[in-house]
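Undergrad: Predicted structure and sequence below. I'll ask about it afterward.
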Amino acid sequence: MFKSNSLEPSDGVSFPGPVTAAGSPVDLDTAPRDAWEKVRRRLRAEIGEEVYSSWFPRLELDGIFGATARLSVPTRFLKTWIQQHYIERLTALWSEELGVERVDLIVRTAVMRAPGLPMRHAAVPTPMVRPAGEPRPAASTPIPAPSLSGDVGGGSPLDPRLTFASYRLGDSNRLAHAAALKVAAAPAGAGPVFNPLYLHAAVGLGKTHLLQAIAAAGPEHGRRVVYLTAERFMYGFVAALKTQSAIAFKEQLRGIDTLVIDDLQFLQGKSVQQEFCHTLNALMDSGRQVVIAADRPPTELDALEERVRSRLAGGLVVEIAPLDEELRIDILSARVGALALQHPGFNVPPDVLSFIARNCGQNGRDLDGALNRLLAHNQLTSRAITLEMAETAVRDLVRSSEPKRVRVDDILRIVAKHYNVTRADILSQRRTANVVKPRQIAMYLAKMLTLRSLPEIGRRFGGRDHTTVLHAVRKIEGLVGSDRAVADEIETLKRLVSDD
């Protein structure tokens, strides 16, 4: 969605304002925004939720310039991938919606936009916060896009502010923090502590913060640590193949003490996954430490080969839970203190902090977005921050009372546990009664509780045809209407999925 009223990255270059083909300014709050929404909806429907959620959530509209729509992404790798695979389709969709003749892709940097300002204006100098056990402190250092070279020996850039000292602790992340600290503090030459250490959590809960803290602490203990995002690993491997330097690429990674991989869910491509598996095995078999983070447990990374998932699950797998209210207030207080150093006089009363902690999300990014909104209102209007002002400033960020969005993965996990079968059993071709019933119930719940179509559900259930899903849905519907016990089971499962 095009966010004209939130602090978002721009490309950091001054441009003339968006104009129509006739040369008059375009209102970014009307036609272009509506057209962008339609383009995104149509693209999502055409390519499916999985592909869209893997590659397109960070694609944003920067503006309409004559007959050209300019879109931006945060990394050069993402730009290259979209340019190669979907630029023609994006151009066609824009042409149908707004008469656009050309789509340009650019890479944006970490420059912020202030709410309500045109995109060409300077913004309030507040950094975008990524993470974590604590949102980032105020000083901002733009992180460059990945190099175009296949050389990954230097790793992806580290943010010097993401350290163990700046990580805020609570019940939800204490175990993950302790495990990460144990791994980071291992002396040079020592064997791996937990191998691999696998951290998983939803966005904004501190995975990247802990991984970068491990990487930053490595040199202090004489260990050579390489931190890579999955995108950087992929791009490095593909670039190495193109330049016929794949052997050097492999040796770079296999000659280190600790390999840290972030956002593993984005690892795509059979050859890339095979190389990752070979590297993983080589490092672990030679007693090197591996640390990985993703947004789900290893067993739910359907895009990865089974042998990779099995190797990952064999280490220490730790989930970082959503932040509790006490920890959210602690994070907010620390963040306000950091902002006050950059913006003297900026202060948020305790009752406003409590309001934000209760109502504006359960991760560091949500909290940071709310504080950025308060800072912008305070700086641009010179109004003191009060509870009344905060309620107005962040009203669109307040959590909805609607039920959360349910994923097919959540349904599979809960149904498998409830009926004492495995997720693999449900997705298999087995036809025994103890597997068929859970499978049909899971399909029924997927149809009732998600927005996925029958063909999409079939693909998620082991590549089955949509008619199989339809048969399962109709059968369970019939049982719910005629068998009280089955109806109660379904209601129990719905509650478990919704409360998960």
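TA: Looks like it arrived, so ask away. The structure displayed is predicted, hence computed values, not measured ones. Residues are numbered from 1 along each chain as shown.
Undergrad: switch to C-alpha atoms for all contacts and neighbour counts from now on
TA: Noted.
Undergrad: Give me the residue at the spatial middle of this protein.
TA: Relative to the mean C-alpha position of the chain, the nearest C-alpha, by Cα atoms, centre = their mean, is the one of residue 203, at 5.0 Å.
Undergrad: Would you tell me what helix or strand that one is located in?
TA: Using DSSP states H and E, residue 203 is not contained in any helix or strand.
Undergrad: Hmm, it is touching residue 363, no?
TA: Yes. Contact between residue 203 and residue 363 holds when scored by Cα atoms under 8 Å: they sit 7.3 Å apart.
Undergrad: residue contacts, residue 330?
TA: For residue 330, the residues meeting the contact criterion (Cα atoms under 8 Å, 6 or more residues apart in numbering) are residue 168.
Undergrad: quick one: it is in a helix?
TA: Yes. If the criterion is DSSP: H, G, I helix; E, B strand; the rest coil, then residue 330 is within a helix.
Undergrad: ok, structure two:
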Amino acid sequence: MTAQPPRHEHHPAAGDAGQSLWQSCIDQLAQELPEQQFNTWIKPLRASLKEDASVMTLQVANRFKLDWVRAQYRQRIMQLLEKLYGQPVDVELAITLSEVSAKPSFASPVAGTVSFEDMVEAAEDRGFGTPKNRLNGMLTFETLVEGTANRMARAAAMHVATMPGHLYNPLFIYGGVGLGKTHLMHAVGNRLLMDRSNAKVLYIHAEQFVSDVVKAYQRKTFDEFKDKYHSLDLLLIDDVQFFANKDRTQEEFFNAFEALLAKKSHIVMTSDTYPKGLADIHERLVSRFDSGLTVAIEPPELEMRVAILINKARAEGSDMPEEVAFFVAKNVRSNVRELEGALRKILAYSRFNQKEITIALAREALRDLLSIQNRQISVENIQKTVADYYKIKVADMYSKKRPASIARPRQIAMYLAKELTQKSLPEIGELFGGRDHTTVLHAVRKIGAERQQATELNQQLHVLEQTLKG
């Protein structure tokens, strides 16, 4: 057991006591956090303790890291320091002065604000701080909760990260909003860089690629554009459906795609739909998307949602009892992003009211969300329920695939969406992969008419309606 530093009444010398206290703190954090998180955010910190031991100052490399450590870890560090020292120790964050001489806006930990893009540009100019790859060091395989919903996609992503340029090139991951597609891509990049620190890796959103094409076109700098994109070892590009109707962008991406594959670099992409379901994308590009491995991520099952809540609460320095996690998971079903939002509300409510996390507290913290859910049934929930009932993938609800085993459940889900929600036909069509409202109208009329004639279908619809209404 690590010896505790002397308590405050002895007024220890700030240097030795501070280092001892900080070492005890990071020893504990090393046990709590995944290795990648710890090495990225905690290990580089340098600590100094005020003479009266009331404040510990942590030095960070740049403004982005300062904001991230403050938001994600400061509260937990303060809890550990108080536990180890026996009295409250405030934590302040400051940017290491030697790192900030080139640009005054980084010189103060409190004065002024710097946008993420400004910080990236400044860091790239000076060769430190946020890397050119734009990866989020928090999004790793270790911080991703694995379950049935993402197991195949995770396994494929792990294979790519450890053996880039071989199988599954390109890797195309598709699914709904907030299911962890972006997390997986960052995890691939972070893992590759752990093994090959000099690898050229870039994560971007498809809209950024579009913007880069426009700039290159305006400034006649396509040589620089090609130098940037054609020389990568790993390209991670989010939401490629945004390339729709952008002919020059699609042409440049096709060229980059061919160049990267020729040099055995790897490409990982995400989209909200299956490659052949992409609208207004050139056929030759779609065929490239579909030439490697395509995997779907489904909405997380109940057990996975429970695990996500418990793990993320722990990462925030709080313990969420399993029965509370089950209560929240049963009521927040659509995606991980909504789960995280619910968790933040519960943690904030608990801290503000200084109360333990219980089902009663969670119900109170989420009363607005629960009230809305009691009044409304979401299209996403209908899609998930119908997909489960007919044993198909949720992603099939908004894909362009048309076999009867998929098309019929999709029509049933459209019918229920019209019957049980306030959404218009165009809104429902948009949520089913951008389909035209006439397609939805056809499904509603078809299933409605058949329901009157077919006893078995009517019974199935009754079961689904009762399930959705709870």
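TA: Yes, it's here. Every value quoted in this text rests on a predicted model; they were computed, and no experiment measured them.
Undergrad: TM between them?
TA: A TM-score of 0.58 describes the superposed chains when it is computed by TM-score structural alignment, normalised by the length of the second structure; 338 aligned residues with a Cα RMSD of 4.7 Å.
Undergrad: corresponding residue for the residue nearest to the centre of the first structure in the second structure?
TA: Applying TM-score structural alignment, one finds that residue 203 of the first structure aligns to residue 177 in the second structure.
Undergrad: what do you get for residue 381 of the first structure?
TA: If you follow residue 381 of the first structure across to the second structure using TM-score structural alignment, you land on residue 353.
Undergrad: how close does that match get to residue 364 of the second structure?
TA: Taking Cα to Cα, to the nearest Å as the criterion, residue 353 of the second structure is separated from residue 364 of the second structure by 12 Å.
Undergrad: Check residue 68 of the second structure too.
TA: Summarising the geometry, the distance separating residue 68 of the second structure from residue 364 of the second structure, computed by Cα to Cα, is 29 Å.
Undergrad: did I read that right, residue 292 of the first structure in a strand?
TA: Yes. Secondary structure assignment places residue 292 of the first structure in a strand (three-state DSSP).
Undergrad: Aligned counterpart of it in the second structure, please.
TA: In the second structure, the position corresponding to residue 292 of the first structure is occupied by residue 269, as judged by TM-score structural alignment.
Undergrad: Repeat that for residue 266 of the first structure.
TA: Superposed on the second structure with TM-score structural alignment, residue 266 of the first structure falls opposite residue 242.
Undergrad: again with residue 240 of the first structure
TA: Using TM-score structural alignment, the equivalent of residue 240 of the first structure in the second structure is residue 216.
Undergrad: gap between its match and residue 224 of the second structure?
TA: For residue 216 of the second structure, the distance to residue 224 of the second structure under the criterion Cα to Cα works out to 8 Å.
Undergrad: What's the separation between the aligned residue in the second structure for residue 304 of the first structure and residue 304 of the second structure?
TA: Applying TM-score structural alignment, one finds that residue 304 of the first structure aligns to residue 281 in the second structure. Separation of residue 281 of the second structure from residue 304 of the second structure (Cα to Cα): 34 Å.
Undergrad: and residue 466 of the second structure, that one's in a strand?
TA: No. Applying three-state DSSP, one finds residue 466 of the second structure to be helix, outside a strand.
Undergrad: Can you show me the helices along the stretch 101-250 of the second structure?
TA: When assigned using DSSP state H, counting those that start in this stretch, the helices of the stretch 101-250 of the second structure occupy the ranges 116-126, 151-162, 181-195, 206-219, 222-230, 247-262.
Undergrad: Also the stretch 301-450 of the second structure?
TA: Read by DSSP H, counting those that start in this stretch, the stretch 301-450 of the second structure holds these helices, from start to end of the chain: 302-315, 322-331, 336-353, 359-365, 367-375, 379-390, 404-420, 425-431, 437-453.
Undergrad: Can you give the distance from the third one to the centre of its chain?
TA: Translated: helix 336-353 of the second structure. When distances are taken as Cα atoms, centre = their mean, to the nearest Å, helix 336-353 of the second structure is centred 17 Å away from the chain's centroid.
Undergrad: Compare that helix with the first structure and give me the mean distance after superposition.
TA: Aligned to the first structure and superposed, helix 336-353 of the second structure gives a mean residue distance of 1.6 Å (mean Cα distance after the TM-score superposition for the first structure).
Undergrad: before we move on, what about the second one?
TA: Compared with the first structure after fitting, helix 322-331 of the second structure has a mean deviation of 1.8 Å; criterion: mean Cα distance after the TM-score superposition for the first structure.
Undergrad: what's in contact with that helix?
TA: The contact list for helix 322-331 of the second structure (Cα under 8 Å, 6+ apart) reads 302, 305-307, 309-310, 339, 342, 357-359, 362, 370.
Undergrad: I'd like the residues you listed laid out as JSON lines, including distance to residue 262 of the second structure.
TA: Formatted as JSON lines, the contacts of helix 322-331 of the second structure follow (distance: Cα to Cα, whole Å):
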{"residue": "302", "distance to residue 262 of the second structure": "43"}
{"residue": "305", "distance to residue 262 of the second structure": "40"}
{"residue": "306", "distance to residue 262 of the second structure": "43"}
{"residue": "307", "distance to residue 262 of the second structure": "41"}
{"residue": "309", "distance to residue 262 of the second structure": "42"}
{"residue": "310", "distance to residue 262 of the second structure": "44"}
{"residue": "339", "distance to residue 262 of the second structure": "41"}
{"residue": "342", "distance to residue 262 of the second structure": "45"}
{"residue": "357", "distance to residue 262 of the second structure": "54"}
{"residue": "358", "distance to residue 262 of the second structure": "56"}
{"residue": "359", "distance to residue 262 of the second structure": "56"}
{"residue": "362", "distance to residue 262 of the second structure": "53"}
{"residue": "370", "distance to residue 262 of the second structure": "52"}
